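Chemist: Got a predicted structure here, sequence first:
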Amino acid sequence: MEFTQDQINELKSALKNKQLSAYHNRIQAVYFRSQKMPYKSIIELVGLSHDTIWRLVKKYEQEGISALIQDKRGGRRAAYLTYEEEKEFLKEQLEASASGEFVTISQIHKAYQIKVGKETTREGFYALLKRHGWRKVTPRPEHPKKQTLKPFQRLKIKSTFKKTRKRFKHSRRYNKIRLMYQDEAGFGRISKMGKAWAPKGLRPQVHSHHIREFRYCYGAVDSHTGESFFMIGGGCNTDWMNEFLKQLSEAYPNDYILLVMDNAVWHKSRTLEKPSNIGFEFIPPYTPEMNPIEQVWAEIRKRGFKNKAFKTLEDVIDKLQEVIQSLHWSDLKSIVHREWIFSDFEFE
């Protein structure tokens, strides 16, 4: 390429422009060629390859200085569909995906091949899924009889909470109105296996048995503050629920607690003794995801009960107490945090 004086002056001006300092190497390489400097010398000075310098000169010849100050690199050089067309194709598969039909990639890959009208590699299709944020996950299980009343039930709980706050707003009887989520879970000597870190070539071996001895943990967590109350009991029945409510009431004597729970029979028993500073609200049947404390039980099991074989029931109780005491309020607040709770309820 033969450079004109105007082009040489343009390259000089670009080299002096501080705003183009990020592209200094490219501009300098082309400028050196305009001065008829050999490729070998330019390579040593700017650190670019012979082919790169040649392409930069060619681009400058065709498009001018703008060709040297573009950030276009890489990109998709060959594709059966545009990005928007891929997005539209995956949108068509959302309904089947949401119901867990795509157990293997074969089904959705076959639909893609029909869409483009030719065979494609799985590797390329994996890249497509990754590009659009798809991944393989285990579906969240739900009961066939699950009710779809969650939004309405949230409004009901919200209404009860607001009425309770209004009722005691000017009362000196209670310092605070709390919204706490309650549940109970069994912990016993049946071993639970879980994944563990180990070097390649080593598969850990742990003791395991299936002895059916249990103790039950009752718990209540304030999803706003992360404060909690737990009690270990001998069973799930009205007597133990009465004891839990009594101890919970005594733990917060100056607060009124709206306790949200599931529909277990001992939660609605006629002989249930409800303290004066505790009120009840129930989530719809078969909707455990509406009770954030469910994830607390999962965290307790992960911290203290995976890959363990307990010799006695006392060992189970000791481990349960140890893990509960290790749960900081900030940990619990993080576990039970739900956007819909903070958006639906106004906390003081």
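Modeler: Yep, that arrived.
Chemist: From now on I want contacts and neighbour counts done on CA atoms only, so please keep to that.
Modeler: Fine.
Chemist: after the longest strand belonging to the chain comes which helix or strand?
Modeler: Looking only at the chain and at elements set by DSSP state E, the strand with the highest residue count is strand 176-190. Using DSSP states H and E, the helix or strand that follows strand 176-190 in sequence is strand 210-222.
Chemist: Run through who's touching that following strand.
Modeler: For strand 210-222, contacts defined as C-alpha atoms under 8 Å, 6 or more residues apart in numbering pick out 178-191, 227-236, 244, 259, 293, 313, 317, 332-333.
Chemist: ok, structure two:
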Amino acid sequence: MGSAIGLRDDFDGAALRRLARLSKSANQARRLLALAQIYDGSSRSEAAKIGGVTLQIVRDWVIRFNARGPDGLLDGKAPGKRPILTDAQRQSLVEIVEQGPIPAIHGVVRWRLTDLVQWLHDEFAVSLDVTTVGRELRKLGYVKLTARPRHYAQNEQALEAFKKGFADALAKVKASLPKGTPVEIWFQDEARVGQKNKITRRWARRGTRPSAPKDQRTKSAYIFGAICPEEGKGAGLVLPFCNTETMTLHLAEISLMVARGAHAVVLMDQAGWHMTAKLTVPKNISIIALPAKCPELNPVENIWQFMRDNWLSNRVFTSHDNIVDHCCEAWNKLIDQPWRIMTIGRRQWARGL
């Protein structure tokens, strides 16, 4: 140990004792009291006894105190293990994950952890295992998710333009109505439910693959569904076909659910039975067509996903009537949960207009 180092002269024993009483750190208070003894003229051996440490540690406390004052006596955070990847390497990993693989170059259509292990080795000569790479991805905010289908010919500019121009389209409808008429915004779509049913994910032990019944028969029915997210209400029919006649029936059902004296603006895709001039549209309904190939704009698509995942999948339907019964039960269950319609169906671009 070297020669004794003097304490800085802008503190004294009384000041350190006051700071020790106010400190929320027991270790900092102990160190302050030990150094207060030195200020009061006690030997460093006495200070070491008070602190319960060796003379060398007391010397270290003096150095830290002289350099940073009382804050120098707080416990510091250990630097920990050196990061496996540098910030630059992590940023490169983020970029390659966001871009996705190029099949002709990388030989795969989606990144697996083992592919990213190989990429990191080829790019940076870093050797990691799949568990470590998975941990790094989770730290960066990535999890493994099922991709949302997107039409290959979708025009993203048309999608954004529709959102921005929806207020103007709604204003044109309002201008054609008597002044003060309340307007409800509805979304409409159809879903086919049949014996060739969907199998959903389920909890199972790691390393196993659970099974579920899968029918190969082809009987089916259609749920015609419409929701008004702001009001938490809906209108649905289960019908055997999608055509002009069944669509007319559904519009009549929606018309019955519109509040008395209000007018409904119904947003729907451009299916032939939606846009035909032969369609009978009730007087309290106006139709606005969504851009082609943009199902993301229609929250009823999310309603179908919720109903399939929770009420309709993993079943074997014995007959057409059995399909109709389950579809009616599922839709009625949805209608009994208006908060569900609100949370799934609301879209910011269609609200507050």
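Modeler: Looks like it came in fine. Keep in mind that this is a model prediction, so the values were computed, not measured.
Chemist: and the angle from the longest strand of structure 1 to strand 210-222?
Modeler: Using axes from the mean of the first three to the mean of the last three C-alpha atoms, to 10 degrees, the direction of strand 176-190 of structure 1 lies 170 degrees away from that of strand 210-222.
Chemist: Quick check: which helices or strands does strand 176-190 of structure 1 pack against?
Modeler: Taking 3 or more C-alpha pairs under 8 Å, 6 or more residues apart in numbering; DSSP states H and E as contact, the helices and strands that strand 176-190 of structure 1 lies on are helix 150-167, strand 210-222, strand 255-261, helix 313-326.
Chemist: next one: the first one to chain centre, how far?
Modeler: In terms of C-alpha atoms, centre = their mean, to the nearest Å, the centre of helix 150-167 of structure 1 is set 27 Å apart from its chain centre.
Chemist: Check the shortest one too.
Modeler: Using C-alpha atoms, centre = their mean, we find the averaged C-alpha position of strand 255-261 of structure 1 to lie 28 Å away from the chain's own average C-alpha position.
Chemist: Quick check: it compared with structure 2, mean distance?
Modeler: Once the two are superposed, strand 255-261 of structure 1 sits an average of 1.1 Å from its aligned residues in structure 2 (mean C-alpha distance after the TM-score superposition for structure 1).
Chemist: In structure 2, what range does that strand match?
Modeler: Alignment of strand 255-261 of structure 1 against structure 2: residues 262-268, by TM-score structural alignment.
Chemist: buried set for the matching stretch?
Modeler: When burial is assessed from 16 or more other C-alpha atoms under 10 Å, stretch 262-268 of structure 2 yields the following buried residues: 263-268.
Chemist: Likewise for stretch 43-63 of structure 1?
Modeler: Under the neighbour-count rule (16+ other C-alpha under 10 Å), stretch 43-63 of structure 1 has 53, 56-57, 59-61 buried.
Chemist: Switch the residues you listed over to TSV; also include distance to residue 111 of structure 1 and secondary structure.
Modeler: Shown next, in TSV, are the buried residues of stretch 43-63 of structure 1 (distance: C-alpha to C-alpha, whole Å; DSSP: H, G, I helix; E, B strand; the rest coil):
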residue	distance to residue 111 of structure 1	secondary structure
53	44	helix
56	42	helix
57	45	helix
59	41	helix
60	44	helix
61	46	helix
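Chemist: from these, which is closest to residue 250 of structure 1?
Modeler: Of all the buried residues of stretch 43-63 of structure 1, residue 250 of structure 1 sits closest to residue 56, with 78.5 Å by C-alpha to C-alpha.
Chemist: okay but that closest one is in contact with residue 70, surely?
Modeler: No - Residue 56 of structure 1 lies out of contact with residue 70 (C-alpha atoms under 8 Å); the separation is 11.3 Å.
Chemist: What does residue 237 of structure 2 correspond to in structure 1?
Modeler: By TM-score structural alignment, residue 237 of structure 2 lines up with residue 231 in structure 1.
Chemist: which SSE is its match in?
Modeler: Per DSSP H and E: residue 231 of structure 1 is located in strand 228-233.
Chemist: average distance between the helix or strand following that strand and structure 2?
Modeler: On the C-terminal side of strand 228-233 of structure 1, the nearest following helix or strand under DSSP H and E is helix 238-251. Average distance between helix 238-251 of structure 1 and its aligned residues in structure 2, after superposition and using mean C-alpha distance after the TM-score superposition for structure 1, equals 1.2 Å.
Chemist: Please name every helix or strand in contact with helix 238-251 of structure 1.
Modeler: In terms of contact count using 3+ C-alpha pairs under 8 Å, 6+ apart, helix 238-251 of structure 1 is assigned the packing partners strand 228-233.
Chemist: Please work out which residues outside the strand it packs on touch it.
Modeler: Residues outside strand 228-233 of structure 1 that contact it (C-alpha under 8 Å, 6+ apart) are 215-222, 240, 244, 248, 251, 317, 324, 329.
Chemist: Show me how to select, in PyMOL, the buried members of those.
Modeler: The following PyMOL command selects only the buried members of the contacts of strand 228-233 of structure 1, with burial defined by 16+ other C-alpha under 10 Å:
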select buried, resi 215+216+217+218+219+220+221+222+240+244+248+317+324+329
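Chemist: Quick check: the farthest pair among the contacts of strand 228-233 of structure 1?
Modeler: Greatest spatial distance among those (C-alpha to C-alpha): 240 and 329, at 25.0 Å.
Chemist: which among the contacts of strand 210-222 of structure 1 end up buried?
Modeler: Applying a neighbour-count criterion of 16+ other C-alpha under 10 Å, the buried members of the contacts of strand 210-222 of structure 1 are 178-191, 228-233, 235-236, 244, 259, 293, 313, 317, 332-333.
Chemist: so is residue 274 of structure 1 in a helix, a strand, or just coil?
Modeler: For residue 274 of structure 1, the secondary structure call by DSSP: H, G, I helix; E, B strand; the rest coil comes out as coil.
Chemist: What is the burial count for the aligned residue in structure 2 for it?
Modeler: Taking TM-score structural alignment, the alignment pairs residue 274 of structure 1 with residue 281 from structure 2. Other residues lying near residue 281 of structure 2 total 17 when counted by other C-alpha atoms under 10 Å.
Chemist: on that earlier part again, distance to residue 96 of structure 1 added to the helices and strands packed on strand 176-190 of structure 1, as CSV?
Modeler: Formatted as CSV, the entries for these read as follows, by distance: least, C-alpha to C-alpha, whole Å:
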stretch, distance to residue 96 of structure 1
helix 150-167, 23
strand 210-222, 36
strand 255-261, 32
helix 313-326, 40
